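> Dropping a prediction and its sequence here:
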Amino acid sequence: MTFTRSIRRTAAIAGLAVATLALGACSKGERPRADLAAAQVSTIGVNSYLWRASLEAVSFAPLLQADSSGGVIVTDWYANPNNPGERVKMTVTILDRDLRADALRVAASRQVAQSGGWVDAPVQAATVQKLEDIILTKARELRRQAIAN
């Protein structure tokens, strides 16, 4: 859990850095323009809104890797306590600095318990699409909040 907190803290610091840059770019008394919260604003290698939204979306699972420069988040296997005979692993890849739907790729693997071991099972495409939608919706919300502030 300490690693997860560290990643969340890093994401929060990156968010504050974006806000600081936005405020520092303005003259005295001038309100930050919406352009400063644009889709391309980032102090990391990828779109910061997509990055933060992705971390939040997969926060229920333990993280194996989180590389903000390369835009890759990989979770470890997660088994829902209500269904311990099934587990999932996710990889979220952010491909661009723009906040666009095609700048996000989510892949999931699923396994089911069978004969004392784990066997690969198919993942429904709708499941991956739903996770992408959740991330994109949250990223847009974060951007709207940045513009409003």
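Noted; the coordinates are in hand.
> drop to CA atoms for contacts and neighbour counts, all remaining ones
Will do.
> Give me the distance between the residue lying farthest from the centre of the chain and G85.
When distances are taken from the C-alpha mean of the chain, S115 lies farthest, 34.9 Å away, according to Cα atoms, centre = their mean. Noted for S115: a distance of 11 Å to G85, by Cα to Cα, to the nearest Å.
> Got another one to weigh against that:
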Amino acid sequence: MKSPLLATGIAGAALALSSCGGGNNVAPVAMAPADMTQIGVNAFLWQAAVDTLSFAPLLQANSSDGIVLTDWYSSPGAPNERIKVTAAILDAQLRADAIRVTAIKQVNQNGNWVEAPVTAATVQKLEDIILTRARDIRRTTIAPAG
């Protein structure tokens, strides 16, 4: 059974991503290299992780070590659940195994926050959204003439 909080967060992230790009969906002829690393980690994955996790308040967004950490987030539709998400960028290359997302979920039981399981599918969905966004950012970035 999908948690309303997680479903709302993922749906919000997907909705935000679906509105990116506007009207012209034609990719530029030249694409930027896949290893944009001027900030210490892959810049496309970094920006995509920040964009995707911006549905929650960010506690840390450190581009040199590649960590994006949210604070606890409760959806208005599920105030008795909250989630905290960490995205770690592990490589300078834009690759599927270069992003690792972890999530912690808690539910309020009698005034106490208690740990609750987060499904692997939820974490995988967040990773997929970040990867898709990173590829979209790369596709719209023209490689410098050289």
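On my side now, so go ahead. All of these numbers come straight from a predicted model, not from anything done at the bench.
> ok, the residue farthest from the centre of the first structure to S68 of the first structure distance?
For S115 of the first structure relative to S68 of the first structure (Cα to Cα), the value is 39 Å.
> so the lengthiest helix in the second structure aligns onto which residues of the first structure?
Identified as the longest helix of the second structure according to DSSP state H is helix 120-139. Using TM-score structural alignment, helix 120-139 of the second structure corresponds to residues 125-144 of the first structure.
> Check the offset of the matching stretch from the chain's centre.
Put simply, stretch 125-144 of the first structure sits 9 Å off its chain's centre (Cα atoms, centre = their mean, to the nearest Å).
> what comes up buried for that stretch?
By neighbour count on 16 or more other Cα atoms under 10 Å, the buried set for stretch 125-144 of the first structure is 128, 131-132, 135-136, 138-140, 142-143.
> which strands and helices sit next to the longest helix of the second structure?
For helix 120-139 of the second structure, the contact count by 3 or more Cα pairs under 8 Å, 6 or more residues apart in numbering; DSSP states H and E identifies helix 4-18, helix 43-53, strand 99-109 as packing neighbours.
> So what's the residue count around N82 of the first structure?
Number of residues near N82 of the first structure (other Cα atoms under 10 Å) recorded here: 7.
> swap in the one 4 residues further on?
Here the count is done by other Cα under 10 Å, and E86 of the first structure has 20 residues near it.
> Tell me the counterpart of it in the second structure.
Counting by TM-score structural alignment, E86 of the first structure lines up with E81 in the second structure.
> show me the contacts for that match.
E81 of the second structure makes contacts with 5, 74-75, 105-108, as judged by Cα atoms under 8 Å, 6 or more residues apart in numbering.
> Sweet, I'm off.
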